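Student: need the 3D shape of this:
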Amino acid sequence: MKKLEGKVAVITGGNSGIGLATAKRFVEEGAYVFITGRRQQELDAAVQQIGRNVTGVQGDVANLADLDRLFATVQAEKGTLDIVFANAGGGEFVPLGAITEEHYDRTFNSNVKGLVFTVQKALPLLKDGSSIILNASITSIKGSEAFSVYSATKAAVRSFARTWTSDLKQRKIRVNALSPGPIATPALDGLVSTPEETEQLKAHLVSTIPLGRLGDPDEIAKVASFLASDDSSFVTGVELFVDGGSAQI
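Tutor: The predicted structure is shown next:
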């Protein structure tokens, strides 16, 4: 029997990168997945890549009406939920002196507000004993230059894993933070402007990773599958680093 056989999962930001890789793996492990993405064309392409046992729901996690529509779709099609992977979010390099209100609001709206209300609005559908996975980052404990607003959002995410574990303990719902290191995704490429800058950034990041390479999105997906499954039945409130050692030494 596959480890997620018969489970129903929501993965926000499932149209690319870590979210898409996790959706593919969850389906391979027997789950039915609902994925979200802001851009309909990319979402449709992701659904086609996954191929089966998937529903795409276009929307922005920072828009509460979009979240309501997502969970109304889940309720209409499946009735209940077993897994939520609050994955959607993003960031950009902005040094302290250049931070604008727009940058601050955009980053906190997607990474914090969107995550809070994704989980809150999922609660009525989540079965007791379900798994909630929050996509954090090694930046929650690292002092990355020109990345302060993004890093602060991920520190908040790590805190939510602790506090929501306490909030949901009566329902035996497990809440864990998954903290990737540098992963080869489109989001990483989008942090800088030119191919040359991209290669320089990747070379710098690799130099900080004991395993000597960037991570692959499926390596994050495998850990998300562990946290979603009964294999992690006694794991809750943790921050699980999947970073090639880069935040550990």
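Student: only C-alpha atoms from now on, for both contacts and neighbour counts.
Tutor: OK.
Student: what does the longest strand along the chain contact?
Tutor: Scanning the chain for the strand with the most residues, using DSSP state E, yields strand 126-135. Residues lying outside strand 126-135 but in contact with it, judged by Cα atoms under 8 Å, 6 or more residues apart in numbering, are 80-88, 115, 119, 157-158, 161, 171-180, 224, 227-229.
Student: I have a second one here; can you model it like the first so I can compare?
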Amino acid sequence: MGQLDGKVAVVTGASKGIGFASAQRFAEEGAYVYLIGRGKEELDRAVTEIGAHRATGVRGDVTNLADLDRLFATVAADERRIDVLFANAGRTTFSPLAEVTEEHYEESTRINVRSSLFTVQKALPLLNDQASVILATSTTAGRGTAGVGVYAASKAAIRSLTRTWANELRHRGIRVNAIAPGATETPALVAATPEGLTPEEFRAMVAAPVPLGRTSTAAEQAAAALFLASAESSYITGIELLVDGGINQI
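Tutor: Sure thing, here's the model as predicted:
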């Protein structure tokens, strides 16, 4: 028996990285999974790897409310309701205070805060009672890391929303938690490499202060997401689960 047998899960930003690893793990544990991602080839590949009998891909951009409507309309048209919602989509952006632009600010808040807000809001009519909602924060939100102030603030906003929504949805038994990944081996980590560094140099730089001495794998983050999605965490709501190799604790 799988931990999510007979359940329906929706994962945003699911065509690669932590989103894909989580969607794949949910399906392996028995869930039927809806994935949304922007790139058709990546999304099709993700559905193929998971298995078409276990997954449906919806191409779309979570910052576009019409695309979110289409995602949930697809779930409804299949006469399914949602047991697990992982609002994973987001983007890491770098800019020190002196260089922050209006465009940088708008991009960070649109992708990381606005999309999570409306993903959860638009899912509400389809969420089963006792469903699990998982949001994506970041270890940077509480560390004061130089150069990521706007990004960190956007993820701190998600931490705040986690608490609020856990309180607002408790009457339905819906649990709302957040997962805060540390530096993880994903395409996003490579894409976040600052100018002047190679991906290998950047990886070594972010791994150096981690007590476990390395970056995380997407599968390790997916295992944490599975815990929050499953009945194993049935008495947990409102938390931020740090999956960071100890960097925020030691």
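Student: please state their TM-score.
Tutor: The TM-score (TM-score structural alignment, normalised by the length of the first structure) is 0.97; 249 aligned residues with a Cα RMSD of 1.2 Å.
Student: related to what we said a few turns ago, list only buried entries from the contacts of strand 126-135 of the first structure.
Tutor: When burial is judged by neighbour count using 16 or more other Cα atoms under 10 Å, the buried members of the contacts of strand 126-135 of the first structure are 80-88, 115, 119, 157-158, 161, 172-180, 224, 227-229.
Student: I'd like to know how many residues surround Thr163 of the first structure.
Tutor: Under the neighbour criterion other Cα atoms under 10 Å, Thr163 of the first structure is assigned a count of 12.
Student: tell me the secondary structure at it.
Tutor: Under DSSP: H, G, I helix; E, B strand; the rest coil, Thr163 of the first structure falls in the helix class.
Student: let me see the contact set for it.
Tutor: Counting by Cα under 8 Å, 6+ apart, Thr163 of the first structure makes contact with Gly237.
Student: trace the longest strand of the first structure over to the second structure and give me the residue numbers.
Tutor: Matched against the second structure by TM-score structural alignment, strand 126-135 of the first structure falls on residues 127-136.
Student: where do the helices sit along the second structure?
Tutor: In order along the chain, the second structure carries the following helices (DSSP state H): 17-28, 40-50, 65-77, 102-109, 115-123, 149-168, 187-191, 199-207, 218-229.
Student: what stretch of the first structure does the first one fall on?
Tutor: Under the alignment (TM-score structural alignment), helix 17-28 of the second structure falls on residues 17-28 in the first structure.
Student: how close does the matching stretch sit to the second structure?
Tutor: Plainly put, stretch 17-28 of the first structure ends up 0.4 Å away from its match in the second structure on average once the two are laid over each other (mean Cα distance after the TM-score superposition for the first structure).
Student: so which residue is dead centre in the second structure?
Tutor: Here the mean C-alpha position of the second structure is nearest to the C-alpha of Asn88 (Cα atoms, centre = their mean), at a distance of 1.7 Å.
Student: measure the residue lying farthest from the centre of the second structure to Ala146 of the second structure for me?
Tutor: Relative to the centre of the second structure, and counting by Cα atoms, centre = their mean, the farthest-placed residue is Ala98 at 29.0 Å. The spacing between Ala98 of the second structure and Ala146 of the second structure, counted by Cα to Cα, to the nearest Å, is 12 Å.
Student: please apply the same query to Glu29 of the second structure.
Tutor: As defined by Cα to Cα, Glu29 of the second structure lies at a distance of 39 Å from Ala146 of the second structure.
Student: same deal with Thr119 of the second structure?
Tutor: When distances are taken as Cα to Cα, Thr119 of the second structure and Ala146 of the second structure turn out to be 29 Å apart.
Student: which of these two has more neighbours?
Tutor: Thr119 (24 against 12).
Student: hmm, the more buried one is touching Arg70, no?
Tutor: No: with contact defined as Cα atoms under 8 Å, Thr119 of the second structure and Arg70 do not form a contacting pair (11.4 Å).
Student: identify the contacts common to those two.
Tutor: Overlap of the contact sets of Thr119 of the second structure and Arg70 (by Cα under 8 Å, 6+ apart) is empty.
Student: hmm, Glu42 of the first structure is touching Gly13, no?
Tutor: No: under the contact definition of Cα under 8 Å, Glu42 of the first structure does not touch Gly13, with a separation of 10.5 Å.
Student: of those two, which one has the most company?
Tutor: With neighbours defined as other Cα under 10 Å, Glu42 of the first structure and Gly13 compare such that Gly13 has more, 26 against 15.
Student: what residues does the closest residue to the more buried one other than its chain neighbours make contact with?
Tutor: If the residues on either side of it in the chain are set aside, Gly13 of the first structure comes closest to Ala88, at 4.1 Å by Cα to Cα, 6 or more residues apart in numbering. Remark: with contacts taken as Cα under 8 Å, 6+ apart, Ala88 of the first structure is in contact with 12-14, 19, 61, 110-111, 114-115, 135.
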